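**Q** sequence and predicted structure are below.
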Amino acid sequence: MPAPETDTPLPQDFDTLKAAILERKAQLPKRLRQVAAYALDNPDEIAFGTAASIAASAEVQPSTLVRFAQHFGFVGFSSLQQIFRARLRERTPGYDERLRALGENGHSQLESGAILNGFVAAGHRSLDNLAGAVDPAAFEEAVTILARAETIYLVAKRRSYPISSYMAYAFGKLKIRHQTVGTAAGIDEDVLAMAGRKDAAFAVSFSPYAPESIHQARLLAARHVPVVSLTDSAFSPLAESSRVWFEIAEADHAGFRSLSASMAFAMALTVAVAEKRRQLGTRPETE
């Protein structure tokens, strides 16, 4: 039986394993990095699946799963899989049972009604997972960064755009200076050039990631503008440019994802920034 590839302490729980994966992700070979991304994006599938089905979904060979496990100190893949199964046992019961019950009960015989019920249930599941996905200390740090900024730059494209659009509306009502990066005139680079160290940015992008948003976040980070971001994977390219980043994975219905948890997060962040500015004595912008 081959010996583990590392002498570092064996991860005892999912959070420790996730931290180890993120710490070493830049040094992982291509195929192991591919497994790491799949594992963190699909932890339930790792817990429930077989080595063959997981390898097929991650588009690697089953032997790569074994090498991945050994890289982090496990004897084999089944030993690592126990970490993912323990995560499910420890997790607070959510809406998974309700989703299953909805399908089993045939809640509505009408096709359109069934579609509505599916999206409602998926939204419940996303919201139920939201609290556990956001670290309170990280959230407080993000709020402070944005609250201290003279101007908040909002970066989002494609499916993420409704989130920044809502935040722009709310910031306007709260009289907080902001700038949406995304103009019909195509002068985004000129808008970004005005951002400085006293400003901050909030960027959003979900897989498949919008190249423009990733590029703009990198530009801002290079100008020493602190970036707070919302994304859906620890391997998101947004994470590399962000002072603080949050990972929220929306549940889907029939392959379609809504923005239930993401919009709730954006609402909470916006209001928290306004409250923090009040506490700091930051005067609202007046027109």
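**A** Ah, there it is. Numbers count the residues shown, from 1 in each chain.

**Q** please make it C-alpha for all contacts and neighbour counts, starting now.
**A** Fine.

**Q** so which elements touch whatever helix or strand A137 lives in?
**A** Mapping A137 onto the secondary structure by DSSP states H and E places it in helix 136-148. When contacts are defined as 3 or more Cα pairs under 8 Å, 6 or more residues apart in numbering; DSSP states H and E, helix 136-148 sits against strand 200-204, strand 244-247, helix 260-280.

**Q** tell me which of the ones you listed lies nearest to S78.
**A** Closest to S78 of the helices and strands packed on helix 136-148 is strand 244-247 (Cα to Cα; 26.3 Å).

**Q** what helices or strands is that closest one leaning on?
**A** Using 3+ Cα pairs under 8 Å, 6+ apart, strand 244-247 sits against helix 136-148, strand 227-231.

**Q** which is the next helix or strand following it?
**A** Sequence order places strand 252-253 as the next helix or strand after strand 244-247, per DSSP H and E.

**Q** for A101, give me its contacts.
**A** Going by Cα atoms under 8 Å, 6 or more residues apart in numbering, A101 touches no other residue.

**Q** contacting residues around the spatially closest residue to A221 that is not a sequence neighbour?
**A** Leaving aside its sequence neighbours, A221 sits nearest to S241 (Cα to Cα, 6 or more residues apart in numbering; 5.8 Å). Contacts for S241 (Cα under 8 Å, 6+ apart) come out as A217, R218, A221, V227.

**Q** let's bring in a second one:
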Amino acid sequence: MRHAPEPGRSLAVLDAARIVANLRALFDGHRLSPSQRRIARYLLDNAQEAVFFTSADLAERAGVSQPSVTRFAAALGFRGFPEFREALRTSVFGDRQPAATDDRHNEIQELVTSEIRDLERLRDGLADPGQLRRVAGQLAGSSPLLVMGLRISAPLAHLFGYLAEKVLPDVRVLDVPGSIMEDRLSRAAESGAAWVLAIGLPRYPRELEQGLVWARRVRLKIALVTDQPVGRLTDLADEVLLAPVSSGFAFDSHAAATVLCTALLHTMLDTLDAEGQARLEAFDDRAAERQVFLTG
């Protein structure tokens, strides 16, 4: 049975910003699986009604299994869902305020502030998510899906590939240039691949341009994540997704590009709908059974 709201306390007048701040404090510092992050996102958007849910209610609303909700509560350090729900109610109905911040920043903090501004530029550029959704749908429909990244862009390509293979049946990361890359592009095209996601961040390797030229030669479409709207790489792309690169640190920071790729993966999962979520659930179940990840 669901609990009734607190007498005399209207949900409509609760401070939404305070609730979100309290919930983020509850979630921060914990490593959550994709399914658990789905639950967290649902709670951030629907906390005022979720405080009255059972674990089965929350699982149904968030689109996950009931064991995933139980594992979510455990991942946050609670002994069970009832204890977590009490903490959730405190976050919603309590009167705690976010801690005050000091406006004085040192040099490193100023560099981080510059990075935050880049992320804000990325956020503003996604005000219309139409292109992101279009590209996500195209990539999700490509089997195999190819992810290309060389030199400094290779780690982000591998991160994207590692996460994408949790929800797609065939993901291939291409990080070796030259004839080997040409062979792999050709074989993938013959196997039915339609799209390659290329990550081209400065400094731009000459071999990346050569790889994109070959991709077009074997009739693959190209989605490019880069920081410049015009250039030799963008001329070869069918879709260009822009993410600013911060050059204030001794080495370039790719925080915005990483967030953009994560947003692209998130949108791909939405595109796949039940199929992608089922693959994520299966991965979580296998990982829990095999005790792949530390819990303490």
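**A** Noted; the coordinates are in hand. No experiment lies behind these values; they were computed from the predicted model shown.

**Q** give me the TM-score for this pair.
**A** For this chain pair, the superposition-based TM-score is 0.54 by TM-score structural alignment, normalised by the length of the first structure; 178 aligned residues with a Cα RMSD of 3.1 Å.

**Q** give me the contacts around the helix holding A137 of the first structure.
**A** Against helix 136-148 of the first structure from outside (Cα under 8 Å, 6+ apart): 152, 198-201, 226, 228, 244, 269, 272-274, 276-277, 282.

**Q** equivalent range in the second structure for it?
**A** Per TM-score structural alignment, the counterpart of helix 136-148 of the first structure in the second structure is residues 129-141.

**Q** with stretch 210-223 of the first structure instead?
**A** Going by TM-score structural alignment, stretch 210-223 of the first structure sits over residues 205-218 in the second structure.

**Q** ok, longest helix in the first structure?
**A** Of all segments of type helix in the first structure, defined using DSSP state H, the longest is helix 111-133.

**Q** which helices and strands sit right next to that one?
**A** Packing partners of helix 111-133 of the first structure (3+ Cα pairs under 8 Å, 6+ apart): helix 96-105, strand 252-253, helix 260-280.

**Q** the last one vs the second structure, mean deviation?
**A** Same thing as helix 260-280 of the first structure. Superposed on the second structure, helix 260-280 of the first structure shows a mean distance to its aligned partners of 1.8 Å (mean Cα distance after the TM-score superposition for the first structure).

**Q** check which residues of the regular element (helix or strand) spanning A56 of the second structure are buried.
**A** In the assignment (DSSP H and E), A56 of the second structure maps to helix 55-62. Residues S55, L58, A59, A62 are the ones in helix 55-62 of the second structure that count as buried (16 or more other Cα atoms under 10 Å).

**Q** pull out the buried positions in stretch 108-122 of the second structure.
**A** Buried residues in stretch 108-122 of the second structure, counted by 16+ other Cα under 10 Å: L111, V112, E115, D118, L119, L122.

**Q** list the contacts of the residue nearest in space to the middle of the first structure.
**A** When the first structure is reduced to its mean C-alpha position, the closest residue under Cα atoms, centre = their mean turns out to be E247, at 2.0 Å. Neighbouring residues of E247 of the first structure by Cα under 8 Å, 6+ apart: A133, V134, L230, T231, D232, S233, A234.

**Q** from those residues, which is closest to A156 of the first structure?
**A** For the contacts of E247 of the first structure, the nearest to A156 of the first structure is L230 (9.9 Å; Cα to Cα).

**Q** count of residues packed around that closest one?
**A** 25 (other Cα atoms under 10 Å).

**Q** just V173 of the second structure next, same as before
**A** Counted by other Cα under 10 Å, the residues lying close to V173 of the second structure total 21.

**Q** next, give me the two most distant ones among the buried residues of stretch 108-122 of the second structure.
**A** L111 and L122, at 16.9 Å, using Cα to Cα across those.

**Q** tell me the contacts of N117 of the first structure?
**A** N117 of the first structure sits in contact with L102, H107, where contact means Cα under 8 Å, 6+ apart.

**Q** would you mind measuring from it to H107 of the first structure?
**A** 8 Å (Cα to Cα, to the nearest Å).

**Q** I214 of the first structure too?
**A** To H107 of the first structure, I214 of the first structure is 42 Å away according to Cα to Cα.

**Q** what about those two, which has more around it?
**A** I214 (22 against 13).

**Q** pretty sure the more buried one is in contact with L238, am I right?
**A** Yes: taking contacts as Cα atoms under 8 Å, I214 of the first structure lies within contact range of L238: 5.9 Å.

**Q** residues shared between the contacts of the two?
**A** With Cα under 8 Å, 6+ apart, I214 of the first structure and L238 have common neighbours S205.

**Q** quick check: the farthest pair among the contacts of S241 of the first structure?
**A** R218 and V227 (9.0 Å).

**Q** who has more neighbours, those two?
**A** Each of R218 of the first structure and V227 has its neighbours counted (other Cα under 10 Å); V227 has more, 28 against 19.
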